[in-house]
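Asks: build me a model from this:
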Amino acid sequence: MKDIKDLNEFLGAHFLYTYDNGWKYEFYVKNKNTVDYRIHTGMVGGRWVKDQKADIVKITDGVFKVCWTEPTGTDVSLDFVPNENKLHGVIFFPKWVHEHPEITVCFQNDFIDVMEASRVKYETYPKYVVPEFGKIFYKKNEGINNEKVISEAPYEGMIEKMMSQELAFS
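Replies: Predicted coordinates:
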């Protein structure tokens, strides 16, 4: 993937990255206000989401911020520096997600009512804040609104399979 300078080049980008704490995530900038993602490992490994509304902006050439609030009440702010293969993320988990992460490990789109009910049933404060730097180890522009990029639940070995297929097509 060539260097990304402007927002129109960032749209359609697909990333795989590992936070310094070891958590592996996958992220697709679907269009100017929507993202899809899969969480492969970590506290909520196995969770995946499509069509999450987000605020996506260019900070300066080659630096982009993506922010959103999930139906769980989790707030996320990601700063991507793709030309340097790095990012910084801050995840603000509500208390209930930190104490009951298994509730969120699903295809969220099919369980929004469960997420909303859990926000009411369990405590949301204090938030469990996870600020982490990460390293991008895969990036490719898949085009805007490509429903094939994130189309199934994450599974063990998925990242390795994706990487081996990519190498086969290189």
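Asks: please count neighbours and contacts with C-alpha atoms only from this point.
Replies: Noted.
Asks: and the longest strand belonging to the chain, what does it pack against?
Replies: As assigned by DSSP state E, the longest strand anywhere in the chain is strand 128-141. Applying 3 or more Cα pairs under 8 Å, 6 or more residues apart in numbering; DSSP states H and E, we find strand 128-141 packed against strand 13-19, strand 86-93.
Asks: Proceed likewise with the subsequent sequence, for comparison:
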Amino acid sequence: MPKVYDYSAFKPTNHPVCDWQMNPAPQAMIKTQPDQDLSEFVGKHIIYTYANGWQYEYYFRNESLGDYRIHSGSVANRWTTHQKLMVVNVGHGTYKFAWVEPTGSVCCLDVNFKERWIHGFFGLSQWINKDPSLSVLHQNEHLDAMRKHRDEGPLYPLVVNWDFAEITFIEDCGRDRDDVINCDPSELPAGYIDRRN
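Replies: Next up is the predicted model:
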């Protein structure tokens, strides 16, 4: 009998922020796994710099939502709030955060807050690579446009970034705050992204 695969996770939906369907309890299927306490990262706000010099900022609102701003690189000045995340504690102080954007791009961060490193992967949709200016905005205010561009494509080939980053700034801001990432990167005060601790 041929094997039947479930491809539902790859079917776009019209959810306000996320464009995938999730297994509500993937951990329930595996008997041996790290403790799934996710409290360590909730409310953390970080600034990180990839080995290629690109700078990003992320605020972990709660166990399933995050906000980010991109400060440099091909899509600098793009920002998103209330991005739906898939999160798992992979053990040894490391968490995996993954999401699919309404643009069709796929992102994943492996984050170790104690040792202050990240390994990031993103597969950037080809339509963004062809004209980055189409996505350099506050995504939440332009979801219909992002889906339209995604559906018109092209999505492939994805432009892949696969790199380590250093967490250069970290603070605890508390959960579910709307004032941590709430404006375009160009509106931030001078020196904001260069803070270190």
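Asks: TM-score of the superposed pair?
Replies: Scored against TM-score structural alignment, normalised by the length of structure 1, the superposed chains reach a TM-score of 0.88; 161 aligned residues with a Cα RMSD of 1.8 Å.
Asks: relative to strand 13-19, how tilted is the top helix by length along structure 1?
Replies: Criterion DSSP state H: the longest helix present in structure 1 is helix 158-169. On the basis of axes from the mean of the first three to the mean of the last three Cα atoms, to 10 degrees, helix 158-169 of structure 1 is oriented at 130 degrees to strand 13-19.
Asks: in helix 158-169 of structure 1, what's buried?
Replies: By neighbour count with 16 or more other Cα atoms under 10 Å, helix 158-169 of structure 1 contains the buried residues Ile159.
Asks: Lys148 of structure 1: which of the helices and strands packed on strand 128-141 of structure 1 is closest?
Replies: Checking those against Lys148 of structure 1 by Cα to Cα gives strand 13-19 as the closest, at 11.3 Å.
Asks: superpose on structure 2 and give me the mean offset of that closest one.
Replies: Taking mean Cα distance after the TM-score superposition for structure 1, the mean distance separating strand 13-19 of structure 1 from the aligned residues in structure 2 is 0.5 Å.
Asks: next one: that strand to chain centre, how far?
Replies: Here strand 13-19 of structure 1 is found 8 Å from its chain centre; the criterion is Cα atoms, centre = their mean, to the nearest Å.
Asks: which part of structure 2 lines up with the longest strand of structure 1?
Replies: Mapping strand 128-141 of structure 1 onto structure 2 (TM-score structural alignment) gives residues 159-172.
Asks: returning to that earlier point: pull out the buried residues from the longest strand of structure 1.
Replies: Tyr128, Val129, Pro131, Glu132, Gly134, Lys135, Ile136, Tyr138, Lys139, Asn141.
Asks: wait, doesn't the first one sit right on His98?
Replies: Pointing back at Tyr128 of structure 1 there. Yes - with contact defined as Cα atoms under 8 Å, Tyr128 of structure 1 reaches His98; the gap is 6.6 Å.
Asks: who's in contact with the residue mapped onto Phe121 of structure 2 from structure 1?
Replies: Applying TM-score structural alignment, one finds that Phe121 of structure 2 aligns to Val90 in structure 1. For Val90 of structure 1, the contacting residues are Val76, Ser77, Leu78, Val129, Val130, Pro131, Glu132, by Cα atoms under 8 Å, 6 or more residues apart in numbering.
Asks: ok, now His14 of structure 1?
Replies: Going by Cα under 8 Å, 6+ apart, His14 of structure 1 touches Glu26, Phe27, Tyr28, Val29, Tyr138, Lys139, Lys140, Asn141, Glu142, Val149.
Asks: okay if I get the residues you listed as a markdown table plus distance to Asn83 of structure 1?
Replies: Output for the contacts of His14 of structure 1, formatted as a markdown table (distance: Cα to Cα, whole Å):
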| residue | distance to Asn83 of structure 1 |
| --- | --- |
| Glu26 | 17 |
| Phe27 | 16 |
| Tyr28 | 16 |
| Val29 | 16 |
| Tyr138 | 12 |
| Lys139 | 10 |
| Lys140 | 12 |
| Asn141 | 13 |
| Glu142 | 17 |
| Val149 | 21 |
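Asks: A helix includes Pro71 of structure 1, no?
Replies: No - using DSSP: H, G, I helix; E, B strand; the rest coil, the secondary structure at Pro71 of structure 1 is coil, not a helix.
Asks: thought Thr72 of structure 1 was touching Arg119?
Replies: Yes - at 6.4 Å, Thr72 of structure 1 and Arg119 qualify as touching, with contact defined as Cα under 8 Å.
Asks: so those two - more neighbours on which side?
Replies: Per other Cα atoms under 10 Å, whichever of Thr72 of structure 1 and Arg119 has more neighbours is Thr72, with 22 against 19.
Asks: and that one, what's its match in structure 2?
Replies: Per TM-score structural alignment, Thr72 of structure 1 is aligned with Thr103.
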